[in-house]
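S.K.: generate a structure from the sequence data that follows.
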Amino acid sequence: MTVQAGQERTSPPDPSPQQLVSATRGGEKQGAAERVTLALFIGVPFLALLAAVPVAWGWGLGWLDLTIATVMYFVACHGITIGFHRYFTHGAFKANRALRLTLAVAGSLAIEGPLVRWVADHRKHHRFSDKEGDPHSPWRYGESVPALLKGLWWAHMGWLFDEEQTPQQKYAPDLIADPAIRAISRLFWLWTLISMMVPPLVGGLVTMSWQGALTAFFWGSLVRVALLHHVTWSINSICHAIGERPFKSRDRSGNVWWLAVLSCGESWHNLHHADPTSARHGVLRGQIDSSARLIRWFEKAGWARDVRWPDAERIAARRAA
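M.R.: A predicted model of the protein is given here:
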C-alpha cells in the first residue's frame, strides 16, 4: 500500500508461522556466559573511546574540536532519529515542505546510507522484527554464546555488507514518488562530502591554521561519525539483546537507559516497538528523549502538525502484564 510520509502507516501483516524462528523470551533470565559476552561486546569499545579523550586532551583535542564534534553529532543524530526514523519511516508527524527537506539533508549528514534505502531497511526490520526476514536481528544465528557473538556482530554492522538488498519500491514507494526526496537520496555522496569537510573548514578558519583544520577533521569528522554509527548500530544490536521490557512487543526490543542521551532518545526501544508511530519513545518518568522535545518545538513553531503523542490511555494499553 502506498502511503505518504507524515501520514499514519498501517503495519504490514505478521509473518506466517513458518517464518518464525523463535518465540520472544522477554521474561526469561540471561545466563552468566551470555551476560559476560554482552558486557565485553558493549563495554570494551566505549571504554576505549572514553580513555582516548583524557589522553588526547591538549595534544590534539581542545574545546574547539569538542564543540565542532558535538554540534555536528547532534545535528546528524537528530536528523536520523527525527527525520529518517520517526518522520520518514513511521509517519509520527506531518511536516511542512521546508522541514521535510531539512530533515532529509540533516539525516544524510550522519552518513548511514541514502535516505530511501535507510527507510526501506527499517520498515522491513519492523515487519519481521527478530524473526526470519529481519535485516539485522542479533538472534539470527541462535542463542548460544558463539551464535550470540556472531549475531551481535551481524546486527551491529555485518548486515550492512549483505548482498541482499531490501526492495525499495516495495517498502518505500512514498519516498520514491517524491522527486525532491529521490534527489536528496541519490546525492548521498554530496552530503557525505559536506559532513566530512565542514569540521576541518570551521576549525581551520577559526584558528587560521592547518593544525586546527587537521584536529577538527580527526575529532569532528572521523571520531564523530564513528561514534554516531556505533550508537545507531547499538540500537539494532544491544537494544535487541538486553534492556527492560515494560511494554508488550512481539520481539526482544529493550530499553537501555545509558544510551538515551547519545542516541537522542532512540534507546527507549521497547516502547518504540510496542507503538512504532509514537512521536515520543521515552514515555516514562525520567526517560530523556531529546528527539521528542525537538518535535514539540517544531509543532509549536507550526512546522509540524498531527503529531502522534502518546496519551496515558495509549501507554497503559501497551503495558506488559
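
S.K.: okay, CA-based contacts and neighbour counts for the rest of this
M.R.: Noted.

S.K.: by contact count, what packs against the top helix by length along the chain?
M.R.: The longest helix of the chain (DSSP state H) is helix 32-56. Helix 32-56 sits against helix 145-156, with contacts defined as 3 or more Cα pairs under 8 Å, 6 or more residues apart in numbering; DSSP states H and E.

S.K.: this one as well, want them side by side:
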Amino acid sequence: MTVADSPARPDSAAPSAPTGAKPVLDGTRGLPQQIGVYVFVVVPLLALVAAVPFAWGWGLGWSDIVIATVFYVVSGLGITVGYHRYFTHGSFKANRPLRIALAISGSLAMQGPVIDWVADHRRHHAFSDKEGDPHSPWLYGTGPAALVKGFWHSHMGWLFDRDQTNEERFTPDLLADADIRRVDRLFGLWSVLTLLVPALFGGLLTWSWWGALTAFFWGGLVRVALLHHVTWSINSICHMWGDRPFAARDHSANVWPLAIASFGESWHNLHHADPTCARHGVKRGQIDISARVIWAFEKLGWATSVRWPTQRRLDRLAKAK
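M.R.: As a prediction, the model looks like this:
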C-alpha cells in the first residue's frame, strides 16, 4: 500500500473538532429513543441466543449464509470505513455519492443514526478511559468486581444510559451537511430495510416463504447481533487486554483474533495513538480490510486526501511509548 506523510492530530480530532464552549451532554434521551435502544439491542441478541438451537433443529441453508455474509460485509464496512474512519475521524475525503452511501450502509448495522454514533465516538476519544468517556471499562476501579462491572458497561451497558451527547459540540460538521442530516433522520427506515431486504432476497432465491423467514432470521437479526458484539468488543476487550506497541494516552490495545471479523478495527492501539490514520493494522501480518477498501476507493477516484501512515510517523509513536 502506498503511503504518504500526514501530520498528526490530537486524539479528539475530527473535521471541525469541538471547541469545548458547549457542554458535553445535551440532556437525556426521550422515552421513544430509549425504547428504540432496547429493541435494537435486545431483539437481535435474543436471535443470536436462539441461533444454535435453530440451526440444530432446522438447519442453515447456503442462501442464508450468502445473504448474511453480504449484509455483514456491507453494514460492517459502513461502520468501520464510514461511521468510524470517515465521519468520525476524517481519515479521507469522499465524494458526495460515496459519502451518502457510507452513511446509509453504516445505518444498516442498526447501531444508531450516523450523527448520534459519531458524536458518542468523538466524545470517547476526547475523554478516552477517563471521566466523560461514554464506554470506558476503567471507570469503576481495577479490582475483579470493578472490572467485571466495567466490562459490562463498556461492552453494552452504556447503551442503556440515557445521557445524550451534545451533537452541536461534537458534530457541527455533520449537522451542517444536509445529505447526512437526511440520512440520519431516516434511521428508522434503514433499520426496517436491513431486516426485510435479506428476507426478500431469501424468498426470491429459494422461492419460498420459509426461505424468506430463515433469511430474515440469519441475514437480518443474527447478522445484526453478531456485528453489534464485534463492534462493542472494540470498546470493551480492546481497552482491557492485548498488545500496546504504540504510545496512547489510554488503555487501547491490539487484539488479533478480532481483526477479520472487525475489518481491522481491533488493531486499536495504533488507532488511539494516531486517530485520523486511515490504516490501523500497520505491522506485518496485521490484516486491515477497511484500509484496503479505502485504498480501492482512492484508486477509483472516489476518495482523496487519504491519511496513510509513514514509517517515520510510526517510529515516532513507538519511541514515545
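
S.K.: residues in contact with the longest helix of the first structure?
M.R.: 61, 144-145, 148-149, 238 (Cα atoms under 8 Å, 6 or more residues apart in numbering).

S.K.: disregarding residues adjacent in the polypeptide, which is nearest to the most centrally placed residue in the second structure?
M.R.: Nearest to the geometric centre of the second structure sits Ile79, at 4.2 Å (Cα atoms, centre = their mean). Nearest-residue entry for Ile79 of the second structure: Gly106, 4.6 Å, with adjacent residues in sequence omitted and distances by Cα to Cα, 6 or more residues apart in numbering.

S.K.: distance from the chain centre to the helix or strand that that neighbour is a member of, please.
M.R.: Using DSSP states H and E, Gly106 of the second structure sits within helix 96-107. Centroid separation for helix 96-107 of the second structure versus its chain: 14 Å, with Cα atoms, centre = their mean, to the nearest Å.

S.K.: what about that helix, how far off from the first structure?
M.R.: Compared with the first structure after fitting, helix 96-107 of the second structure deviates on average by 0.4 Å (mean Cα distance after the TM-score superposition for the first structure).

S.K.: elements contacting that helix?
M.R.: Against helix 96-107 of the second structure (3+ Cα pairs under 8 Å, 6+ apart) you get helix 62-77, helix 114-126, helix 178-185, helix 187-206.

S.K.: and Arg245 of the first structure, what does it touch?
M.R.: 26, 253-255, 270, 320.

S.K.: over to Val73 of the second structure?
M.R.: Residues counted as contacts of Val73 of the second structure (Cα under 8 Å, 6+ apart): none.

S.K.: do you know how far it is from Ser262 of the second structure?
M.R.: Counting by Cα to Cα, to the nearest Å, the gap from Val73 of the second structure to Ser262 of the second structure is 10 Å.

S.K.: likewise Asp163 of the second structure?
M.R.: Asp163 of the second structure is 27 Å from Ser262 of the second structure, by Cα to Cα.

S.K.: of those two, who's got more company?
M.R.: Between Asp163 of the second structure and Ser262, counted using other Cα atoms under 10 Å, the more crowded position is Ser262 (25 against 16).

S.K.: how far is stretch 265-285 of the second structure from where the chain is centred?
M.R.: That offset, for stretch 265-285 of the second structure, works out to 14 Å (Cα atoms, centre = their mean).

S.K.: what's stretch 207-224 of the second structure in contact with?
M.R.: Here stretch 207-224 of the second structure has contacts from 43-45, 47-48, 51, 60, 63-65, 67-69, 71-72, 109-110, 194-196, 198-206, using Cα under 8 Å, 6+ apart.
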